[in-house]
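Trainee: just to be clear, the model below is a prediction. Sequence and coordinates:
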Amino acid sequence: MDLYFMGTNAGVPSLERNVTSLALRLLDERRSFWLFDCGEGTQHQILRSPLKLSKLENVFITHLHGDHLFGLPGLISSRAYQGGDTPLTIYGPQGLKRYITTVLELSESRINYKMDIVEHDGGTVFEDESFRVEAALLDHRIPSYGYRIIEKDQPGKLDTALLKKYGISPGPLYGKLKRGESVQAPNDKTVHAAEVLGKSKKGRIVTILGDTRPCPAALELAKDADVLVHESTFLHELAGIAHTYHHSTARQAAEAAKYAGVKELFLTHFSSRYKNNEQMDRIQQEAEAIFKDTTLAVEHVLYPVDR
């Protein structure tokens, strides 16, 4: 599991940074990647990345401001030309379906894969045997959501040597034992999962927030997360402007990370006024003064999400 940022700017792109887009790469877990927001130019950023559009499985849009979704119609259209023929599901706030269908209809764009658009008002928006994704409404000028991606605990490894001793070969019985069930060995011995199953692997939690002021929902989504991705549009000297425009400062992001008990904080969504290394260093220092394990997201860098 890795994070890969393809846009870290707020509002408009700059020569240094593109507008918001973030991939959660899940190659080991499900041989795919998920995309969180899709600002203008995202498909160009993907061309410069180790990602392949054919492996895109889900898109999660935080809110309907242009810097978070203007790249979506082009990406949807291009995906088919880059080998994408598997289903694609796009999640986001109310109005997302009308936006996508209108653009595709007026541009007479045709796609040759199954696409579902799921509008939500928060709660559990996705769940399968491996992951659950929860969403909650944040505090922004328009409905903006944060997402909590929960990897479910994985069963430990089976003691194959011991199973061989019991006469149990790979097959359906392995599956039952991994699910915690007891099975009958060929010699009629009852084998309990606890005897042959190692310690389970605890799942990871990644929280990715949309644009927001500090709010309780952000803290709930981030509680005990392994990684928190939080907007950091301004330095705290501009806290008044941040509040007026429904954004957060670096200090406020760090305070959220500390209060929620996360392990690592990634800052993104920087105002285009911050261009040089000195200014970016100030953002880093402001957050680190409160929460040490802070990283300023850099585009086209892979960040592993460790267990």
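Mentor: Nice, I can see it. Residues are numbered from 1 along each chain as shown.
Trainee: rest of the way, CA atoms for contacts and neighbours
Mentor: Fine.
Trainee: strands of the stretch 151-300 of the chain, start to end?
Mentor: Listed from the start of the chain, the stretch 151-300 of the chain has strands (DSSP state E, counting those that start in this stretch) covering 183-184, 190-191, 205-208, 227-231, 264-268, 294-296.
Trainee: highest average neighbour count across those?
Mentor: Comparing the strands of the stretch 151-300 of the chain by mean neighbour count (mean count of other Cα atoms under 10 Å), strand 227-231 comes out on top with a mean of 27.
Trainee: tell me the angle that one makes with strand 264-268.
Mentor: Using axes from the mean of the first three to the mean of the last three Cα atoms, to 10 degrees, the direction of strand 227-231 lies 30 degrees away from that of strand 264-268.
Trainee: coming back round to it: out of the strands of the stretch 151-300 of the chain, which gets nearest to I76?
Mentor: For these, the distance to I76 is smallest for strand 205-208, at 22.0 Å, taking Cα to Cα.
Trainee: which residues sit against the closest one?
Mentor: Taking contacts as Cα atoms under 8 Å, 6 or more residues apart in numbering, the residues outside strand 205-208 that touch it are 36, 146-151, 221-222, 224-230.
Trainee: now the strands of the stretch 151-300 of the chain as JSON lines including distance to G156?
Mentor: Supplementary listing: the strands of the stretch 151-300 of the chain in JSON lines, determined by distance: least, Cα to Cα, whole Å:
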{"stretch": "strand 183-184", "distance to G156": "17"}
{"stretch": "strand 190-191", "distance to G156": "16"}
{"stretch": "strand 205-208", "distance to G156": "19"}
{"stretch": "strand 227-231", "distance to G156": "23"}
{"stretch": "strand 264-268", "distance to G156": "25"}
{"stretch": "strand 294-296", "distance to G156": "31"}
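Trainee: A135 against I150, yeah?
Mentor: No - taking Cα atoms under 8 Å as the definition, A135 is not a contact partner of I150, at 11.2 Å.
Trainee: which ones are touching Q45?
Mentor: Contacts here follow Cα under 8 Å, 6+ apart; on that basis Q45 touches M6.
Trainee: isn't there a helix covering it?
Mentor: Yes - checked against DSSP: H, G, I helix; E, B strand; the rest coil, Q45 lies within a helix.
Trainee: measure it to S32 for me?
Mentor: The spacing between Q45 and S32, counted by Cα to Cα, to the nearest Å, is 17 Å.
Trainee: got another, please set it beside the one above:
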Amino acid sequence: MNMWFLGTGAGRPFKHRNVTAIALQLPEPGCNWWLFDAGEATQHQVLRTPLKLNKLEAVFITHLHGDHFYGLPGLLSSRSFDGGVTPVQLFGPPGLKSYIDTVFALSGTQLDYELNISEIAVDEGIILNDERFTVEAGLLEHRVPCFGYRITEHDQPGKLLVHKLQELGIEAGPIYGQLKQGQTVTLPDGKVVRSEDVTGTSQRGRVVTVLGDTKPCGRALKLAADADLLVHEATFAAGMEEKAHEFGHSTTAEAAETAARAKAKRLVMTHFSGRYSNEDLSRLEEEASVKFGAVTAATDLYMTEIKR
């Protein structure tokens, strides 16, 4: 899995930094991708990456502040022009469906694919659970209802040990697939074969946490617990906690402290105030690293691999 930071700014775009949007590129074989927030001009940023709109599978909006979703209608519309015909799932706070329906109605926009919109309740937990991932949403502490998302990849069965199957006299066919999927199989002679007896060590699923705008809070810690990658806003530098909290934000030091307390493996900070240039980011990294070592301050179009 790869994560692309399409926009890393707070509030409004700047010459060196666009507003918030993050893409999670899913593993093979599908190689589809999910989008977290869609600030203004997100579709322009997508054009600067290998990502294709027709491969977009789901969109998760953290909250209804313009720098996090003003780019959504144009992006969804352009997906039709880019050959997108498969369904897209859209998740976000209450009011998101009304916004999209109104914009599309006034502009006469017609999509060539099915758009399924799910508005998240305040006490929501798991919002998506398919054969690959579980996604949990949790309410954070911001000026408007704002959610963080915890994406958990399901554990993957180990590699099928073909030589053991051959020793059991099992020829290649449907049984191989059943055992690979973790099922227990009864052979025609009555012998029971368990998946764990003919597969290697299973692969632990990865955990990625993407938090929306937030002050430090208990829900952020819960969503980020033991994450392989935590994405946390760091609107202000350390020492500016009072100003950050006034607007429902966090500082670099607070993002690092959340990562440390949650025992995350890596932290990527984003959503930087326009007062900081890209040249300032190394200083912001340094002050966060006092509390958490594995930290990166993202720039626009920064890509990181999420390894097992």
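Mentor: Thanks, I have it. In this text, all values refer to a predicted model and were calculated from it rather than measured experimentally.
Trainee: for the two chains, what TM-score is obtained?
Mentor: A TM-score of 0.96 describes the superposed chains when it is computed by TM-score structural alignment, normalised by the length of the first structure; 306 aligned residues with a Cα RMSD of 1.3 Å.
Trainee: please pull up the equivalent of R206 of the second structure in the first structure.
Mentor: Under the alignment (TM-score structural alignment), R206 of the second structure maps onto R204 of the first structure.
Trainee: ok, the closest residue to that match other than its chain neighbours to L302 of the first structure distance?
Mentor: Ranked by Cα to Cα, 6 or more residues apart in numbering and with sequence neighbours excluded, the top spatial neighbour of R204 of the first structure is E151, at 5.2 Å. Applying Cα to Cα, one obtains 19 Å for the distance of E151 of the first structure from L302 of the first structure.
Trainee: likewise for D116 of the first structure?
Mentor: From D116 of the first structure across to L302 of the first structure, the span is 28 Å (Cα to Cα).
Trainee: the two: which is more packed in?
Mentor: Neighbour count, other Cα atoms under 10 Å: between D116 of the first structure and L302, L302 has more, with 18 against 13.
Trainee: my guess is the more buried one meets Y4, correct?
Mentor: Yes - taking contact to mean Cα under 8 Å, the distance of 5.1 Å between L302 of the first structure and Y4 places them in contact.
Trainee: ok, the residue of the second structure most remote from its centre to E119 of the second structure distance?
Mentor: Largest separation from the mean C-alpha position in the second structure: D189, at 47.1 Å (Cα atoms, centre = their mean). D189 of the second structure sits 52 Å away from E119 of the second structure, going by Cα to Cα.
Trainee: check G182 of the second structure too.
Mentor: For G182 of the second structure, the distance to E119 of the second structure under the criterion Cα to Cα works out to 34 Å.
Trainee: okay, now T49 of the second structure: neighbour count?
Mentor: By the criterion of other Cα under 10 Å, T49 of the second structure has 12 neighbours.
Trainee: check contacts around it.
Mentor: T49 of the second structure makes contact with L301 under the criterion Cα under 8 Å, 6+ apart.
Trainee: what number of residues lie near the aligned residue in the first structure for L128 of the second structure?
Mentor: With TM-score structural alignment as the matching criterion, the partner of L128 of the second structure in the first structure is F126. Neighbourhood size, F126 of the first structure [other Cα under 10 Å]: 14.
Trainee: likewise C31 of the second structure?
Mentor: Other residues lying near C31 of the second structure total 13 when counted by other Cα under 10 Å.
Trainee: could you check how far the closest residue to it other than its chain neighbours is from E254 of the second structure?
Mentor: By the measure of Cα to Cα, 6+ apart, the closest residue to C31 of the second structure outside its immediate chain neighbours is Q25, 6.6 Å from it. For Q25 of the second structure, the distance to E254 of the second structure equals 27 Å [Cα to Cα].
Trainee: now swap in A297 of the second structure and tell me
Mentor: A297 of the second structure sits 14 Å away from E254 of the second structure, going by Cα to Cα.
Trainee: so stretch 242-249 of the second structure corresponds to what in the first structure?
Mentor: With TM-score structural alignment as the criterion, stretch 242-249 of the second structure aligns to 240-247.
Trainee: chain center to stretch 121-141 of the second structure, what's the gap?
Mentor: In this view, stretch 121-141 of the second structure has its centroid 12 Å away from the chain centroid, taken as Cα atoms, centre = their mean, to the nearest Å.
Trainee: any buried residues in it, and which?
Mentor: Neighbour counts using 16 or more other Cα atoms under 10 Å place 127, 133-141 of stretch 121-141 of the second structure among the buried residues.
Trainee: neighbours of the alignment partner in the first structure of S78 of the second structure, how many?
Mentor: Pairing criterion TM-score structural alignment: the partner of S78 of the second structure within the first structure is identified as S78. Counted with other Cα under 10 Å, the burial measure for S78 of the first structure works out to 18 neighbours.
Trainee: and the strand or helix carrying S78 of the first structure, what does it pack against?
Mentor: Assessed by DSSP states H and E, S78 of the first structure sits inside helix 72-79. Under the contact criterion of 3 or more Cα pairs under 8 Å, 6 or more residues apart in numbering; DSSP states H and E, helix 72-79 of the first structure touches helix 42-47, helix 96-106.
Trainee: between that helix and helix 96-106, how many degrees?
Mentor: 60 degrees.
Trainee: beyond helix 72-79 of the first structure, next helix or strand please.
Mentor: In the C-terminal direction from helix 72-79 of the first structure (assignment by DSSP H and E), the next one is strand 88-92.
Trainee: quick one: contacts for the aligned partner of H232 of the second structure in the first structure?
Mentor: Across the two structures, H232 of the second structure finds its equivalent in H230 of the first structure, going by TM-score structural alignment. When contacts are counted by Cα under 8 Å, 6+ apart, H230 of the first structure is found next to 208-210, 253, 265-268.
Trainee: please repeat the previous calculation with a cut-off of 10 Å.
Mentor: Contact partners of H230 of the first structure, counting by Cα atoms under 10 Å, 6 or more residues apart in numbering, are 146, 207-212, 218, 222, 248-250, 252-254, 256-257, 265-269.
Trainee: same question for T160 of the first structure.
Mentor: Contacts for T160 of the first structure (Cα under 10 Å, 6+ apart) come out as 166, 168-170, 174, 196-197.
Trainee: my read is that P157 of the second structure contacts R204, right?
Mentor: Yes - using Cα atoms under 10 Å, P157 of the second structure and R204 qualify as a contacting pair, with a distance of 8.9 Å.
Trainee: more neighbours: these two, which one.
Mentor: Neighbours were counted for P157 of the second structure and for R204 using other Cα under 10 Å; P157 has more, 18 against 13.
Trainee: V229 of the first structure: what's it in contact with?
Mentor: 3, 22, 146-147, 206-210, 222, 253, 257, 264-269, 295-297.
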